[in-house]
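Student: Next input, structure requested:
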Amino acid sequence: MKRVRFWIAICLSFLLILITQPLIEKFTPIAAQIPFVPAVQPSIQGQDKPELQPFEEVIKDHEKLQGLFTLYRHKETGKTFAEIKPEQLDRNFLAVMTLESGLGERGLYRGIPLNDLIFNFRRQKNTLQFVVPNTNFRAQLGDPQERSLSQSFSDSVLISLPIRSIHPKTKSFLIDLDPLVLSDVLPNLSRTLSARIGGAFMPDPSKSYFSNAQTFPQNIELESVFGFVGNALPKADFNLPDLETLPDNNAFTLKVRYSLSQLPSQNGYRPRLADERVGYFVTAYQDLSRNSGNVPFIRYINRWHLEKQNPNQPISPPKQPITFWIENTVPLEYRSAVREGALMWNSAFEKIGFKDAIVVKQMPDRANWDPADIRYNTIRWFNSVDAFFAMGPSRVNPLTGQILDADIIIDSNLIRAVKQGYGSIAQNNWRNMPFISRLTGNNAPCSYGMDARILNYAKLARLKNPAIAAVNNTNTINPHNLFMSSANDLCYGMEAVEQFKLGAMSLSLSENVLPSSDRMKEYINQFVREVAAHEVGHTLGLRHNFHGSGMLSPEELNNPEITRSRGLSASIMDYNGVNLAPQGTKQGDFFTSKVGAYDEWAIAYGYTPINAIVPAGELKELNKIASLAPKPELAYAPDEDAFARLDPLTQAHDLSNDLITYAQWQFDNARSMWQRIEKRYPGKGESFSDTEVAFNQVFNHYASNLFAIVPYVGGQSFNRYRSGDALGRLPFEAIPVTKQREALATIQKNLFAADSFNFSPTLLNKLTPSRWLHWGTNTQFFGLDYPIHEQILYLQTFVLSDLLSSNRLERLRDIELKTSAGNALTLPELFDNLQQSIWTEVMTPTSEVPQISSLRRSLQRQHMNLLVNLALRNRFSFDKVDNFLDLVVGIRTSNPPEDARTLAWYQLRQLRDRLANVLRDRSDKLDIYTKAHLEETSDRISKAIDAKLQAQ
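Tutor: Predicted structure coming up:
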């Protein structure tokens, strides 16, 4: 009778849905009609639930899988129940979700971590709630505030799982797992798909299923397959172009791995307090019982539980080493380099008494375990069309900071680039303005001076003003890569690939090294080894250190005696640029071969055994280690410091402690490579598009070195020392004015000077785009000839607008108050210096005024536009933006200091007077290009000067 009533209720429910659905659709907004619908709807608290059934009857015809949670799986349907013991209620466990199959683009890559969290089961009537406890706020035992925490700060109840039965003897609860693993509750795929693909996608229940389950004493491993169907946004939406990897955009499959595991407890692990002088990822919470300090935060570093087997011995193996398995998907030729990179860290652990702290093993080809199994730390390989990155995430106990699991993933594109003609991978998406595309699309911090304001405004501008959606009517900026977010442990990117390819090209052009030669293989292994070591560093808990590459002088970089003993960089956690020797110097190591001094120091802070009972008992010994921070080789600057673009030595993909000297070497190298490209490209029977790819790669390198030295102007070194660490040192120290002037002179010589770019007509006429037209290509339909003027103007505009950006002008003005007279580069000096170098033909005319070249005319117009923007207080407005450069100039010159506005006005008046003199005295000696240019400039300046200041 009960079953009859149950089925009657079900039928009535379906009838109600059929009647009300048309009305719901009629009155529901369109956006609300296309939500992410889970394949199996989770139960909702308060709904009617079926009465409990006999335990044995529910699990009839189910296979029993005993483990952390005992599972019962139906032999035919795959329907799975989990048995939760009474003592497992209100106890914390760890849930880790990994994307086990992907699309190969848009961030949907095999091996990407989706989510990890601690959870517990709480009984609420006839359901077990899957609860994520709030660990951000805590109180000490015995503190009355402990009673109020649960009411003050909510936990997150993600789903309620119906209790199907209760065991008559053990009183354990039988729950249905399908609502948990076949819905979007844990992996949050709906949010990912919406952000990365757009359109409306939802899992089709007929194509989605619970595919596999394994149980072990400490964990269970579950796997679900989601068959998604829907409609991708059309290609007309320039922010989200078509997916290129699918046979049909409207259907695809994603596989998700769920690892539910026991949290370690009473295992002797002691959390270690963090210190801002040493770069670790941290686990932070507020201790409401803490009365001392300005903010009641407790911060633990994230680290592994590493203990000596023999604590009394100066050096001992660990009780349990940190073991990495090289996945069997890693190509055979790179496995040795990956192993060497991972083991590179053992030298740092040996200095604090651990022998073989890290162990590397090879996953067998026929392994009976999955790399996403939380019991294994793996180094994995995946393939994509747009990733160009490696990633070293780790899973951490949010209560203590103990690292429990780590799985490194490496995109094959990082390595494959060299084997595909030194550049064909990126050719189709970065045709005309490759350095601009990588500027906006690279996930490395601060690459090429692109600040967050431009990225954010660019996204809005593309929505508000379609004119910005393309540069020169071509898709030269990949919109997806433009705004793809990144985490702290997502590394490298297009610029790293470009650096890697450039080094290979240099070998080919300067030493005639063939792609298949041993010399090239060694070069590739150097790169793979550094990538692997960097990512393992992340899994050890270490953050980036973008100050590491400033350890050696330029002259020391190619001295093997120095680099083999100290490395090329103080930290493998930097994005170290490829080391290219200057002309006439024998090439040394391209990439570093060992962890640096900073890395060893950071490992000492995180893993040195210290006898103490509680974390605070370690502080005395930890401070001894951290107080060594003022040593030059221990300088530390993570992502947030690099984004500030304040300290010129805190950058990605740079090298040496004197970037000005190193950059000039690279400018000379670039000119030499261009000459060789003209003579040797294309090879016999090869496409002329190879010449363009090679030319752009060198141009990219040239641009990156220009952007690297801009921060010297108005730059300041910044340190994280604590008071008393370094006598006479303050957190901010202005870059010596002589270095600022040297940087400015180098920029003028290699970017603004009339002879900065002298390309032969033969070379320019070889620069042709690829003509392939099929999926995965972005074929050029307009502007087939190479836009050399615009390429150079883009570079000049980015550098010039950076030099005259509001942030830099404010900083220069402030530095005048922070330094003694004569030791600062003043605003008037900067303005005058730029005007003299850009308008040399007008400001310092000879008896015969030189004819102004087309490249110079473009630069001069842009300089004038910048001054007008500053002088007239032009507010940034999307309505006034006609192209991407207007966007850049408008954003960077908004809200400058008043002194800068006054000086811009003064410079315009000076320039107008000079123009009037030239046009009056030498008009008959000017060619028509120059005369028209000067007359128009004079007219525009006069109108700007006479215009009223815009109201603020």
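
Student: CA atoms for contacts and neighbours, from now on please.
Tutor: OK.

Student: mind listing the helices for the stretch 451-600 of the chain?
Tutor: 452-464, 479-482, 494-511, 518-539, 560-566, 597-607 (DSSP state H, counting those that start in this stretch).

Student: For burial, what's the neighbour tally of Arg741?
Tutor: Residues contacting Arg741 under the criterion other Cα atoms under 10 Å number 19.

Student: Now do the helix or strand harbouring it: distance to the chain's middle.
Tutor: Arg741 belongs to helix 737-747 when assigned by DSSP states H and E. Relative to its chain's centre, helix 737-747 lies at 30 Å (Cα atoms, centre = their mean, to the nearest Å).

Student: Quick one: classify the residue nearest to Gln214 when sequence neighbours are not counted as helix, strand or coil.
Tutor: Among residues not flanking Gln214 along the chain, Glu221 sits closest, at 5.0 Å (Cα to Cα, 6 or more residues apart in numbering). With DSSP: H, G, I helix; E, B strand; the rest coil as the basis, Glu221 sits in strand.

Student: if I look at Glu221, how far off is Asp832?
Tutor: 67 Å (Cα to Cα, to the nearest Å).

Student: One more: Arg729?
Tutor: Using Cα to Cα, Arg729 is found at 33 Å from Asp832.

Student: To compare against the first, here's the next sequence to fold:
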Amino acid sequence: MKYRLLLFCLLFFIRLVPAQTPAGTSPTISAFTSGMEKQPGFMTFYWDAKKGKIWLEIDKFDTELLYYPTLASGIGSNDIGLDRGRLGQEHIVKFQRTGPKVLMVEPNYQYRAITSDALERRAVEESFAQSVHWGFDIAAEESNRVLVDLTPFLMLDAVGAVQAISQTRQGTFRLDASRCAMYLPHSKSFPQNTEFEVTITLTGDTPGAYLRSVVPTPTAVTMRQHHSFVQLPEAGYKAREFDPRIGYGGIEYFDYATPVSQPIIKRYISRHRLEKKDPKAAVSEAVKPIVYYLDPGTPEPIRTALMEGTAWWNQAFEAAGYKDAFQVKLLPADADPMDIRYNLIQWVHRSTRGWSYGASIIDPRTGEIIKGKVTLGSLRVRQDYLIAQGLVGNFDTDTSHVSEMMQMSLNRLRQLAAHEVGHTLGLPHNYIASTQNRASVMDYPTMVAKVKGAAIDLSDAYTLRIGDYDKWSIIWGYQDFPAGTNEKQELNKIVQQMHAKGLTFLTDQDARPESSAHPATHLWDNGGNAVDELKRTMEVRRVALDQFNEKKIPAGTPMATLEEVFVPMYLFHRYQVEAAAKVLGGQTYTNALRGDGQPVLSVVPASEQRRALDILLATMSSATLAVPPFLLKSIPPRPFRYSPNSREVFKRRTGMTFDPLAPPEAAVSMTLRMMLNPERCARLVHQRAFDPAQLGLEEVLDQLIKAVYKRPIDKSYNGELNRMTSLKVAEQLIALAQNKEADGSVRELAHRSVLRIKTLVGPAVAGGTSYGLISHLIQQYEQNPAEVPAPSVLAAPDGAPIDPGQEWLESLLGEPACEWVR
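Tutor: Below you'll find the predicted structure:
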């Protein structure tokens, strides 16, 4: 009896105790997530409000998907580069389960074996490292699904904000986990993508000036970071091989299954998937058109200008035989910009004018563009307006120019929108296009200002259509050929037809370095001939400076701000000077293929190089350098609450007051820096060695010294300008002679020039004014070269962005800036 009573009590006790999960097993997902908010979609997740955690349900193992981070809200400083909408790098990832753990693994698509032989593929896979981004402990499972805590992974500094702040010398910061949290309004799941957003805070000491200018408490920098998990495109996309004669960004990888007789590196272009409903038809609608959506936060009239400029690309797709294949719309109120299905043009605000970007999310396996993302800086239009203000502004009795200035600025925005969207279509810069009748919006354009009578005309400042090169590039990249077509042959015909129209392609590597050699490939230049265009630009500059007066700013504006309008007028020639300097030692070339009939390489004729030298020396004459007398009595020190260190005005050696020698010093230094570039000087030496009739470095230095040291040095303003120019030439030549990286002959000729200057300057000249400082520098150079100070230069105020490009981004990404396409 007592045993029955004991059994009864035991059974009763068991019923009172809740069921426990057996040791060594996980609870079910449904039990574990009871009471949590469920978000079904591409990747189902759960929000645990009590713990502030995101639990991710993984139901597909060893299935590849795309992951990339984004900066959802930025810092607001162009110089740091942490802008709203900044894209991180794409990663192909897959989840692999090992016992109680799940790894997020990134395969190495840089090295492949495109073959059906599994063992050959495995040999490549095992030869190169993969990357494990995170390891997750399984918290629950059910059927073939597991649940993991995604929160720690989401709280990482995935966009490299700490690195960006450090590289821009804004302080040493670190992620503060106690000030990070999920941001639920932008964490959601869509049919093809799942999105997570977090608030992250970086803390540090001694923040730099850029941070102090934009962060309320600069020792605590808070922004929002976004993580995207995206379904990869379905099969059927056909990759197109890259051709260096026509510009497209894209992917490249090693294919170890390639026969030894063929190149092992494979290169393919990036482009959207676009197919004709009828590939045989001359004109056909697209199966699925490319649609771009504009940020509805963009104000008018800018909104309309951006939509019109973006829509220009439909002209190019029409040329490729598509009907309405490219469209632009305002993002609907019920659409979410995070949805991968929306190509987005985003309007971004910063504390200073800055760069705009066109980037793409691509499938790293194929190069297919999944989403285009454009970032446009809102202050850019104000810089364009400022330049127009200096050229034609009159705020006295004539107010008609206000609409003219605004129209020029809006036309620039149209071109800018087309340019950035062009990057997201796969196109890089084409910097030779400006010399081919403005053939591409993918060049960096400066306004074409023309002198008409005594006035400056801006009616043709910017083009209002897509360029001819742009049409050919879209025809080549997006043409959908009928089945059975020899695609490679047809694509080659397109390139040949483009060349027959006088259109070619050269890009950043051909234009950006100061030492670059092609005389027609440059940023912000115009015209078919760099020398002729510099002469024309100098005439526009002369008229602008002759007419410069206080009416360039509205009544009631501090007179000190007149300098901000003066800066781009005084330096109006800066980029054309750089273009003309490339004629010296210049070489004209193409991206020719063997047998395609293109001219390969030729040295710029000697007569053209000497014309360039003459005009460059003329830019350093005292007549060109002199600041208009009106300005010397019209620009007072900056008033209270107007920064004396504004980057929009000239640096100065006179303290608070305007420095009449600062603008000339910036201009002279600019010209000398380009003329005496060590690599350019080396080309001048070499071309003269092969052709005695060519311009050589010795002749360049001889003409430079004659032009500068024959000028009178007296106590007048022009005399001070000549003294400053003489000093800058001596400093630059001493620096060139001491440059251990320079060609030996270059250093030798620079050394001889320094000694020649020594004989010219002497202890005194007519008028009783001494060249004593130059003599002292040369004496130091001869006796103790190590103690010669580096040239002291007042750098010119920022020029770009009158439009795009940026050094900090290049240093971070290792790529040409701004309009950089991944």
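
Student: picking that back up, who does the helix holding Arg741 of structure 1 touch, helix- and strand-wise?
Tutor: Contact partners of helix 737-747 of structure 1 among helices and strands, from 3 or more Cα pairs under 8 Å, 6 or more residues apart in numbering; DSSP states H and E: helix 659-680, helix 689-709.

Student: That one vs structure 2, mean deviation?
Tutor: On superposition with structure 2, the mean distance recorded for helix 737-747 of structure 1 (mean Cα distance after the TM-score superposition for structure 1) is 1.3 Å.

Student: residue range for that helix in structure 2?
Tutor: Aligned using TM-score structural alignment, helix 737-747 of structure 1 spans residues 606-616 in structure 2.

Student: contact partners of the matching stretch?
Tutor: The contact list for stretch 606-616 of structure 2 (Cα atoms under 8 Å, 6 or more residues apart in numbering) reads 531, 534-535, 577, 580-581, 583-586, 671, 693-695, 700.

Student: The stretch 701-850 of structure 1: strands as residue ranges?
Tutor: In the stretch 701-850 of structure 1, the strands defined using DSSP state E, counting those that start in this stretch lie at 716-718, 732-734.

Student: Between the ones you listed, which one is closest to Leu233 of structure 1.
Tutor: Distance to Leu233 of structure 1, taken as Cα to Cα, is lowest for strand 716-718 among the strands of the stretch 701-850 of structure 1, at 45.4 Å.

Student: can you tell me what part of structure 2 that closest one aligns to?
Tutor: Matched against structure 2 by TM-score structural alignment, strand 716-718 of structure 1 falls on residues 587-589.

Student: Same check on stretch 459-469 of structure 1?
Tutor: Under the criterion TM-score structural alignment, stretch 459-469 of structure 1 matches nothing in structure 2.

Student: on average, how far is the match of strand 716-718 of structure 1 from the matching bit in structure 1?
Tutor: The superposed stretch 587-589 of structure 2 is, by mean Cα distance after the TM-score superposition for structure 1, a mean 1.7 Å from where its aligned residues fall in structure 1.

Student: What lies in contact with that stretch?
Tutor: 517-520, 599-604.

Student: again with stretch 929-947 of structure 1
Tutor: 851-853, 857, 861, 864, 868, 872, 905, 908-909, 912, 915-916, 919, 923.

Student: mind redoing it with 10 Å?
Tutor: By Cα atoms under 10 Å, 6 or more residues apart in numbering, the list of residues contacting stretch 929-947 of structure 1 from outside reads 842, 849-854, 857-858, 860-861, 864-865, 867-869, 871-872, 905-906, 908-909, 911-916, 918-919, 922-928.

Student: any idea which element Arg123 of structure 1 lies in?
Tutor: strand 113-124.

Student: Aligned against structure 1, show me the partner of Thr70 of structure 2.
Tutor: By TM-score structural alignment, Thr70 of structure 2 lines up with Thr98.

Student: ok so, going back, between Glu221 and Asp832 of structure 1, tell me which one has more neighbours.
Tutor: With neighbours defined as other Cα under 10 Å, Glu221 of structure 1 and Asp832 compare such that Glu221 has more, 20 against 14.

Student: What does the more buried one correspond to in structure 2?
Tutor: So, by TM-score structural alignment, Glu221 of structure 1 is matched to Glu195.

Student: and that match, how far is that from Trp347 of structure 2?
Tutor: Separation of Glu195 of structure 2 from Trp347 of structure 2 (Cα to Cα): 21 Å.

Student: With mean neighbour count and distance to Tyr109 of structure 1 as extra columns, can I get the strands of the stretch 701-850 of structure 1 in TSV?
Tutor: Below are the strands of the stretch 701-850 of structure 1 laid out as TSV (neighbours: other Cα atoms under 10 Å; distance: least, Cα to Cα, whole Å):
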stretch	mean neighbour count	distance to Tyr109 of structure 1
strand 716-718	19	37
strand 732-734	18	42
